[in-house]
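>>> coords below, sequence missing:
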């Protein structure tokens, strides 16, 4: 009996221990361009016959570690271009020019999706699945399309409708700094597909971008910025822009970090856009670490194990070497991995420091604790220890988006989706402080509308961040976190008093007395209240801001206002929202092009390119 038990344990550990090898690697760099000389971002670069691979960044550049550069063959592939195979033959830098595949381009169709609704313990989930042909419902997507087999899961989103101020004067929600939905949407569009509607969370698309808000100057760790104009898609309505700017903290002034990398090395992570990309991404993060920071690495497959004991950020080679040896194989004991990672984080806890578990996975937990309910309870218990959670999603076809978003929400953390090496740089390098260092937690927003000037309103996005009105003053109610330097933006579409809206119309009430206009508040549109706690605090603080009923012409608004409106419009277009009215994709593109502002990293220009791609399709 003991011998049988020993064999079973060893088999379970095999998937995890296979992640550790000792093969030396060589660095290959290069660039991929189109036949017109322009760089190609998002190109797949894979060592043929292996799971080692990466994708090119915005400049078409790539880096790849291979075990033997003298024998390998690189396979370079991108939608609409002819795949190339390049023998390495000890080359360390390879420039590749891809030729357009005219035959493939002529046959490209937009891939639709089938939605099968199921309900589990955490609520309704859309499952993108199937292998069949169907007619896409969107007017511009009426071609017959092939649906590849996939098993991705997204929480169902029911778009906000208009609410009357007379019976619902308060709107309450938690902030959301996650940006996973935008990167995932980009992945779909780059593959010539329209994303499932439930994969499009408009607030995450808006908050993917930084905005030029004023820095906080007072006692609070963020500033509040507001602006009012007409709604581009319905000029009779007003659009209210609310922006928060988190305090920027220089890296050298950030508190020491105790980080535990919790990495999924199960068999489902073997694809090039999963574990190989994961390793490249975490190497970037390691490059940002300081001597006062420490890192541990826990991996899980059939079982969980510690690959790297707590190591100083000054020992970068040792940390990178541990990452380089990881290989994929086995089932997915994610619950066991979470337990081990939190135990290690608690053991190394840094008082007044940044204590955080960084979970990287495709979200498929199938051994041990695996249901959403079990995982939620586990994460909720662990967050009380003062340890935050960052969740990073990787890969396609098996992405459990709904599960990963829930884990990040319950773990006082954030959720990002890494679809290419450029996104890894954004998350781990460009936004290092915002990703890893929380400056305010349980941040809630409550808006009270003035019935003298507003008859109805709707919040754009944040559907899964709704709170009960009484939750605003309840300090036991969990809400979102704000990182150093992060910006958060929310948009309300408002129907002014006296406007006949096609989307909101009710008969005059027979038994209710009309609201008496209060002259002292006649120039107020709404009052915005915010509550937040310090990262280590339990009592919230209140901030109040009045928004006047003063609207400026849309063309005179800031780039912040018009860009957020363009992104919201594109999100509504992807979701086929009825509230977009007759506003077209062409209109959205013009609005976006004229509001890019300072776009040093090229993120806004990239979205304009994606919009144009959709127009061409």
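Received it, and whenever you're ready, just let me know what you need. Given the structure is predicted, the values throughout are model-derived calculations rather than measurements. Residues are numbered from 1 along each chain as shown.

>>> From now on I want contacts and neighbour counts done on CA atoms only, so please keep to that.
Will do.

>>> ranges for the strands of the stretch 401-550 of the chain?
Per DSSP state E, counting those that start in this stretch, the stretch 401-550 of the chain carries strands over the ranges 414-418, 438-449, 454-460, 480-483, 487-496, 524-533, 541-548.

>>> buried set for the fifth one?
In other words, strand 487-496. Along strand 487-496, the positions that meet the burial threshold by neighbour count (16 or more other Cα atoms under 10 Å) are 487-496.

>>> so which of those residues comes closest to residue 505?
For the buried residues of strand 487-496, the residue nearest residue 505 by Cα to Cα is residue 495; the value is 10.3 Å.

>>> any idea which helix or strand carries residue 282?
Assessed by DSSP states H and E, residue 282 sits inside helix 275-288.

>>> ok and the helix or strand that comes right after that helix relative to helix 275-288, angle-wise?
Of the helices and strands lying after helix 275-288 in sequence (DSSP H and E), the nearest is strand 294-300. Orientation note: strand 294-300 sits at an angle of 170 degrees relative to helix 275-288 (axes from the mean of the first three to the mean of the last three Cα atoms, to 10 degrees).

>>> Nearest residue to residue 330 in space, please, no chain neighbours.
residue 15 (4.0 Å; Cα to Cα, 6 or more residues apart in numbering).

>>> residues near that neighbour, how many?
By the other Cα atoms under 10 Å criterion, the neighbourhood of residue 15 contains 25 residues.

>>> Next: residue 372.
As a burial measure, residue 372 scores 19 neighbours (other Cα under 10 Å).

>>> Surely it is in contact with residue 403?
Yes: contact status for residue 372 versus residue 403: in contact at 6.4 Å, counting by Cα atoms under 8 Å.

>>> List the buried residues of stretch 594-608.
Taking 16+ other Cα under 10 Å as the basis for neighbour counts, the residues of stretch 594-608 that come out buried are 595-597, 603-605, 607-608.

>>> so how far is it off the chain centroid?
Here the centre of mass of C-alpha atoms in stretch 594-608, compared against the chain's by Cα atoms, centre = their mean, to the nearest Å, lies 18 Å away.

>>> start to end distance for that stretch?
10 Å (Cα to Cα, to the nearest Å).

>>> Also stretch 146-161?
The first and last residues of stretch 146-161 sit 33 Å apart, counting by Cα to Cα.

>>> Check it against this one:
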């Protein structure tokens, strides 16, 4: 009898322990490169609860003692299942999936033999009109050569005697940085045309004083030596938009336009879209409204415009979304604008939030037709925010065009931490415009400037006369946004190989005379124009940049860090203008300029630069 009672007591004890819940955490890395993997989906097989690894490969998830099995899945890697038992820390090294072709189902125009497909995804209905790609156990992997980027022709050095004015539209997009990070975290260097240096610089927040006297934007300038050529100078031009408390923001009429086509299957695509948008839903107030439009083979309304007070209803509609079919993006855009116009809030924040990989393959789909479509729709007072997802199939160029023409911004979301940055940390800047059609024009003084070069912004350049033309679009700035531009300058008297020469002209006078004002201590005059969010007439502000050069180690922390980011961009692009750019020097400079870094973004940049340096060495 005593033995029986003891056994019963033991079983009850074990059973009670097995039911206890606790937290398991760990890190997921690539088994070969040892680099952290972000956006790996970690699932508790018993409870179906799932999470994703952050930008450092870390995860946290609830487990139940004695019974929990965790599944780790990531596109291009073999899915792993691990029994937790009593562990509180489980690190995983994932192995890339190099299985033979008879273990994959190839979709699209290609035909290959297949067998042993019993355990593969059943996706016959999802694949109608599907973008060429392949399915393996765990999800869809598009061809890795299907990504597309707009060709970048780098800005050259310009003689101010010939072109004294440099004019461009501001750009608050930051998609390029997170896309580059995705490449490097996966163990490869990015396509050079994926590297837009201005977007790398503007990924980070800088400590700039806000505007005064009711102005929406403040301007700050600095001048130092170029770290990659100490004979050259580097001029910073930074705009800071005003901050507005969340409870003071205008009421929002939002339309979530969600791509649910077959190319959005798998981790890092639709599941990450859902998590991102649910984060945004949590930020909404009762005065805000949300509708959901989806598109695959056709466009449809998943949720009519609903009050932000009904968060569970909105989240349930998001959770019900499934991917499959072709991609009628143009139809989805038209439907979203129609819904936004139906629920327009006069004087409010009317905005479409498009979540997609940009692969439109039904109806209007070319970059030109998309540009024309958005150009027409943007006149309705509805702004457009574009969120890019997925790898291997990302149509980056198309996504950027949509955002630029739609009076909006473009972010690339590669993991849950990036989603949090866009949807929570920078909520106001992402969704609420305080100044639109913002343009910058800089006039350089040839008494001091032999040549100048705008670093980045190649696809945002404007003609000089566009600056005063209110019909020409500029960029848009959201609440609290900071936009930085860097100019590399060759001072008068410096013999630089970066400055080209031409023979004297035969049939007209050669322009060699300097302007009349000499030695006035003005290096450049900076002007910028902007419109109020609902205005049609621009306003002008301007500021003079003095010739005084401050040593690089004495300029603001922000400028030192921005120069490190720009230098990495020059190296990743293998720029014709990288000159003496150096990984070790930029990393050392970034470390001294990291500052408070509450969100850890600058520390992450340093790790990314170190990884890029090592990958570059391995490539040689």
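Alright, I've got the coordinates. Bear in mind that the values here come from a model prediction, so they are computed numbers and not experimental data.

>>> circling back: which residue numbers in structure 2 go with the helix holding residue 282 of structure 1?
Under the alignment (TM-score structural alignment), helix 275-288 of structure 1 falls on residues 270-283 in structure 2.

>>> Check the mean deviation of that stretch from structure 1.
For stretch 270-283 of structure 2, the mean deviation from structure 1 after alignment is 0.5 Å (mean Cα distance after the TM-score superposition for structure 1).

>>> Just tell me what residue 526 of structure 2 corresponds to in structure 1.
Structural correspondence for residue 526 of structure 2 with respect to structure 1 (TM-score structural alignment): residue 528.

>>> Please give the element, helix or strand, for the residue nearest to residue 330 of structure 1.
Per DSSP H and E, residue 15 of structure 1 falls inside helix 2-17.

>>> now do residue 199 of structure 2
helix 197-201.

>>> Could you point out the helix or strand that follows that helix?
With secondary structure assigned by DSSP H and E, helix 197-201 of structure 2 is succeeded by strand 217-226.

>>> Kindly reformat the buried residues of strand 487-496 of structure 1 as CSV and extend each row with distance to residue 186 of structure 1.
Putting the buried residues of strand 487-496 of structure 1 into CSV (distance: Cα to Cα, whole Å) gives the following:
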residue, distance to residue 186 of structure 1
487, 21
488, 20
489, 20
490, 21
491, 22
492, 25
493, 26
494, 29
495, 32
496, 35
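
>>> how far away is the counterpart of residue 577 of structure 2 in structure 1 from residue 444 of structure 1?
In structure 1, the position corresponding to residue 577 of structure 2 is occupied by residue 579, as judged by TM-score structural alignment. In this view, residue 579 of structure 1 and residue 444 of structure 1 are 26 Å apart by Cα to Cα.

>>> before we move on, what about residue 574 of structure 1?
If you measure residue 574 of structure 1 against residue 444 of structure 1 using Cα to Cα, the figure is 27 Å.

>>> Between these two, which is the more surrounded one?
In this comparison of residue 574 of structure 1 against residue 444, neighbours counted by other Cα under 10 Å, the higher total goes to residue 444 at 28 against 20.

>>> The residue nearest to residue 330 of structure 1 against residue 331, yeah?
Yes: shown here, residue 15 of structure 1 and residue 331 form a contact pair, counting by Cα under 8 Å, at 7.0 Å.

>>> Now the common contact residues for these two.
Between them, residue 15 of structure 1 and residue 331 have 266-267, 301-302 as joint contacts when contacts are counted by Cα atoms under 8 Å, 6 or more residues apart in numbering.

>>> which residues does the aligned residue in structure 2 for residue 161 of structure 1 contact?
Under the alignment (TM-score structural alignment), residue 161 of structure 1 pairs with residue 156 of structure 2. Going by Cα under 8 Å, 6+ apart, residue 156 of structure 2 touches 453-454.

>>> With residue 61 of structure 2 instead?
If you count contacts by Cα under 8 Å, 6+ apart, residue 61 of structure 2 has them with 23-25, 42, 44, 50-51.

>>> From residue 525 of structure 2, how far off is residue 541 of structure 2?
Applying Cα to Cα, one obtains 11 Å for the distance of residue 541 of structure 2 from residue 525 of structure 2.

>>> Check residue 3 of structure 2 too.
93 Å.

>>> again with residue 149 of structure 2
Taken as Cα to Cα, the span from residue 149 of structure 2 to residue 525 of structure 2 is 34 Å.

>>> Surely residue 75 of structure 1 touches residue 87?
No: with contact defined as Cα under 8 Å, residue 75 of structure 1 does not reach residue 87; the gap is 9.0 Å.

>>> Which position in structure 1 pairs with residue 295 of structure 2?
For residue 295 of structure 2, the aligned position in structure 1 is residue 300, judged by TM-score structural alignment.

>>> my guess is that match contacts residue 339, does it?
No: look at residue 300 of structure 1 against residue 339 with Cα under 8 Å: they stay out of range, at 10.8 Å.

>>> more neighbours, the two?
More neighbours surround residue 300 than the other of residue 300 of structure 1 and residue 339, with 31 against 16 (other Cα under 10 Å).
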